[in-house]
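**Student:** 3D model of this:
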Amino acid sequence: MTNVKDMLATYPADLGDIDRDKLTRCIEECIACAQTCTACADACLSESMVGELTKCIRTNADCADICTTTAAVLSRHTGYDANITRAIVQACATACKACADECESHAGMHEHCRICAEACRRCEQACNDLLATLG
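**Tutor:** So this is what the prediction gives:
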């Protein structure tokens, strides 16, 4: 996804001390994770044992929404507020961890849950990497 990097490079104002590579990776991982969680929730709804996947579906939906919001907030820099950015990135890391943990519990039976858990772990790591630079 070079669009994220390209868009950040064209931003007319100074982005400050933020690590552009970590910011880019975090936005990209959030977008990928949101898509994967949405698809995983839909796949869970198609499983014959859907009643046993209720928590997984809800966690997928929450994680997808939080990742989408995080990517949007990180993509905006006019009037940047470091406190809001830290809070949303921390919330995203927390949601991704919860979703990965839940999906991993079903990964042995459902390939879509295994794939989703991996995407969530990548996003969680990208969020934590960015948080480390935000102070």
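
**Student:** contacts, neighbours, all on C-alpha from now
**Tutor:** Will do.

**Student:** where do the helices sit along the chain?
**Tutor:** All helices of the chain, identified by DSSP state H, fall at 2-9, 20-46, 54-75, 82-104, 111-134.

**Student:** what packs against the fourth one?
**Tutor:** Using 3 or more Cα pairs under 8 Å, 6 or more residues apart in numbering; DSSP states H and E as the contact criterion, the secondary-structure elements in contact with helix 82-104 are helix 54-75, helix 111-134.

**Student:** this one next, for a side-by-side:
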Amino acid sequence: MDTMDMALMQACMDACSACEQACAVCSTQMMDCAPACMNCADMCNTMMRAMLRMQGMTPASMVAMLDACIAMCATCEDMCLPHAEMSEVCRMCAQACRACIDACQAVKDSMTV
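**Tutor:** Predicted coordinates for the structure are as follows:
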């Protein structure tokens, strides 16, 4: 964990924060993506807190957390995309999810190189 790229980690935390906020707003739209948005917001929040704390995190546990965040964001993105043309909020949420996926993947890639 000493070799973590702090710029990538910060970008991931920023993307998680943006995704959490977009998902929280999107979940109020009363569309069928709401449960996925709420779960994604919770996962992004947990990922941010874990990255801030870092004590007790092993590379394996960090990769597992990143994988879970990527999976949750992908599910949320898939649920929001069908509404993106009729809902600006769902479009922004899907974009935030994609940015979070990319940022988390970049951190994960930097760890496994």
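
**Student:** Drop the TM-score for these two in here.
**Tutor:** The TM-score (TM-score structural alignment, normalised by the length of structure 2) is 0.94; 112 aligned residues with a Cα RMSD of 1.1 Å.

**Student:** Tabulate the helices of structure 1 in CSV, adding columns for mean neighbour count.
**Tutor:** Converted to CSV, the helices of structure 1 look like this (neighbours: other Cα atoms under 10 Å):
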stretch, mean neighbour count
helix 2-9, 13
helix 20-46, 21
helix 54-75, 21
helix 82-104, 21
helix 111-134, 21
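
**Student:** Distance check, the counterpart of residue 17 of structure 2 in structure 1 against residue 131 of structure 1.
**Tutor:** Alignment note: residue 17 of structure 2 maps to residue 31 in structure 1; criterion TM-score structural alignment. As for residue 31 of structure 1, its distance to residue 131 of structure 1 is 17 Å (criterion: Cα to Cα, to the nearest Å).

**Student:** likewise residue 67 of structure 1?
**Tutor:** Applying Cα to Cα, the value for residue 67 of structure 1 to residue 131 of structure 1 is 15 Å.

**Student:** And for residue 32 of structure 1?
**Tutor:** On the measure of Cα to Cα, residue 32 of structure 1 and residue 131 of structure 1 end up 19 Å apart.

**Student:** Give me the nearest residue to residue 67 of structure 1, chain neighbours excluded.
**Tutor:** In this structure, residue 67 of structure 1 finds its nearest non-sequential neighbour in residue 30, 4.8 Å apart by Cα to Cα, 6 or more residues apart in numbering.
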